[in-house]
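Student: No sequence on hand, only this structure:
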């Protein structure tokens, strides 16, 4: 049934998809807070994950030749290790405290990136694996796998097109890993599947528009936009965690 809630959901997805298409990340951090205004937060997370799985299948076919394969494989392997560690740590640390800790870590990492600008690509296999473990831990702690992977690629000086492609496929893998847990938690039901299905076209359209915008960015512009999106994400995550204690 199409109602006001459905319309708001579609608009939120389209907006977040533009960001995803342009930067290669940021969909969940933009979509989930807005979707949570109209549907339960757990359902919002489930929708974001399912949409990234569906659209990620297209990315897997289209972008598989554009990724930095060695780092992507290590990120995925590290995420498999880090996710259960993050879930285990969640038992000792509340989700809101975890969000604040992640916000501090991300802002610290971004401050370092602002001071360090590699003049040539410098991918490092060990750091990629470590970033994957950290991404998995962030995902288990607060459903935020992105920051370590983004910081790794920006710090390595990987070309924007390769960075964007690698991030899109990494988040596809991270979303696939998250689906079973969401299913067992009861977050995926008929309504979520319906909202996900009708949101696929605006998700695809927004991604297309963001991709067109990305094509006009040079390396310096992409880096600034990526750092800006990360900073906003960290602030939102930290505020969400802090608001519980205010």
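Tutor: Thanks, I have the structure now. For clarity, every value in this text was computed on a predicted model and none was experimentally measured.
Student: From here on, just use CA atoms for contacts and neighbour counts.
Tutor: Noted.
Student: who touches the residue most central in space within the chain in this structure?
Tutor: The residue lying closest to the centre of the chain (C-alpha atoms, centre = their mean) is residue 146, at 4.4 Å. By C-alpha atoms under 8 Å, 6 or more residues apart in numbering, the contact set of residue 146 is 25, 26, 135, 171.
Student: The last one: helix or strand, and which one exactly?
Tutor: Under the criterion DSSP states H and E, the helix or strand holding residue 171 is helix 160-184.
Student: and that helix, what other elements does it pack with?
Tutor: helix 41-63, helix 69-90, helix 146-156, helix 219-243 (3 or more C-alpha pairs under 8 Å, 6 or more residues apart in numbering; DSSP states H and E).
Student: please redo it, this time with the cut-off set to 10 Å
Tutor: Counting contacts by 3 or more C-alpha pairs under 10 Å, 6 or more residues apart in numbering; DSSP states H and E, helix 160-184 packs against helix 4-23, helix 41-63, helix 69-90, helix 125-142, helix 146-156, helix 190-214, helix 219-243.
Student: okay, the angle between that helix and helix 146-156?
Tutor: 160 degrees (axes from the mean of the first three to the mean of the last three C-alpha atoms, to 10 degrees).
Student: Second structure for comparison follows:
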């Protein structure tokens, strides 16, 4: 299938706008690109193709700023990312066996659970123990494979702690750069990865790059309490949009 001719122009324009908007939110909050982008892409693509396309875009934008992410991330980010790589294939296999309607329901529940998690009181800055960190990695890996969304367990892990904003953002972004490799590798092994998605991702990438840059600049001018409130608003909006789509 030729991905550049299989869809109407309005669908490609919608994908471009979604790529820009979700990347802006990523630059502003440190997360949110996949959570916002996958449901919109799924309007034009199959759920599997939407996840894989989001994976390509997450890798492209993450590699464009990898030096800054490695320098600023907490050590726990490497642990979580490693576990994600090991467990994501299980989530992707589950996605390949699930009907689109069920997959969309689960994606909506994932987004809603992340919103509830950030409402909890902030915890001390100290890194949680290995059990908690490992659990975040496992759940994030399953969500990476199933919905292309490693964020729901990762965001509360960092944003919910009293650590510097830039440390939280760099840690989340590093995980979100590494995690998609597992999804793409699994898709290739299962022979459901259409490599034309990489070309489509390249076509959308300029919008992602610009949106991410503008969002990062806006983040630098935003007070920390406002930033954390915006994180909750983004998660709430993603959950609401996902549930509305089910109706």
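Tutor: Nice, thanks for sending it over. What you are looking at is a predicted structure, and each value in this text was computed from that prediction instead of being measured.
Student: And the TM-score between these chains?
Tutor: The TM-score (TM-score structural alignment, normalised by the length of the first structure) is 0.82; 239 aligned residues with a C-alpha RMSD of 2.9 Å.
Student: returning to what we had before: how about the residue nearest to the centre of the first structure, what's its match in the second structure?
Tutor: Superposed on the second structure with TM-score structural alignment, residue 146 of the first structure falls opposite residue 151.
Student: any idea how far that match lies from residue 196 of the second structure?
Tutor: The gap separating residue 151 of the second structure from residue 196 of the second structure is 26 Å, by C-alpha to C-alpha, to the nearest Å.
Student: try residue 85 of the second structure
Tutor: If you go by C-alpha to C-alpha, the gap between residue 85 of the second structure and residue 196 of the second structure works out to 23 Å.
Student: more crowded one of those two?
Tutor: residue 85 (24 against 14; other C-alpha atoms under 10 Å).
Student: What lies in contact with stretch 229-237 of the first structure?
Tutor: Contacts to stretch 229-237 of the first structure, defined as C-alpha atoms under 10 Å, 6 or more residues apart in numbering, come from residues 19, 23, 25-26, 28-30, 33, 96, 98-111, 142, 144, 146-147, 150-151, 223-225, 227-228, 238-242.
Student: tilt between the helix holding residue 171 of the first structure and helix 69-90?
Tutor: 40 degrees.
Student: between helix 160-184 of the first structure and helix 41-63, how big is the angle?
Tutor: Using the same axes, to 10 degrees: helix 160-184 of the first structure against helix 41-63 is 140 degrees.
Student: on that earlier part again, and which of the contacts of residue 146 of the first structure is nearest to residue 61 of the first structure?
Tutor: residue 171 (14.6 Å; C-alpha to C-alpha).
Student: What count of nearby residues applies to the counterpart of that closest one in the second structure?
Tutor: Counting by TM-score structural alignment, residue 171 of the first structure lines up with residue 176 in the second structure. Residue 176 of the second structure has 31 neighbouring residues, counting by other C-alpha under 10 Å.
Student: My guess is residue 176 of the second structure contacts residue 31. True?
Tutor: Yes: look at residue 176 of the second structure against residue 31 with C-alpha atoms under 10 Å: they come within range, at 7.9 Å.
Student: Common neighbours of these two, please.
Tutor: What both residue 176 of the second structure and residue 31 touch, as defined by C-alpha under 10 Å, 6+ apart, is the set 149, 150, 151, 154, 170.
Student: Kindly reformat these as TSV and extend each row with distance to residue 184 of the second structure.
Tutor: TSV is the format used below for those (distance: C-alpha to C-alpha, whole Å):
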residue	distance to residue 184 of the second structure
149	13
150	14
151	17
154	20
170	22
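Student: Could you work out the most separated pair of the residues you listed?
Tutor: Farthest apart among these by C-alpha to C-alpha are 149 and 170. That separation is 16.9 Å.
Student: Those two: who's more crowded?
Tutor: A side-by-side neighbour count of residue 149 of the second structure and residue 170, using other C-alpha under 10 Å, places residue 149 first with 31 against 23.
Student: Tell me the secondary structure at the more buried one.
Tutor: Secondary structure, DSSP: H, G, I helix; E, B strand; the rest coil: residue 149 of the second structure is coil.
Student: what does residue 217 of the first structure give?
Tutor: Reduced to three states by three-state DSSP, residue 217 of the first structure is coil.
Student: What residue in the second structure is paired with it?
Tutor: So, by TM-score structural alignment, residue 217 of the first structure is matched to residue 222.
Student: same deal with residue 122 of the first structure?
Tutor: Per TM-score structural alignment, residue 122 of the first structure is aligned with residue 126.
Student: Against residue 108 of the second structure, how distant is that match?
Tutor: Applying C-alpha to C-alpha to residue 126 of the second structure and residue 108 of the second structure gives a distance of 31 Å.
Student: So which of the two has more stuff around it?
Tutor: For residue 126 of the second structure versus residue 108, neighbours defined as other C-alpha under 10 Å are more numerous around residue 108 (23 against 9).
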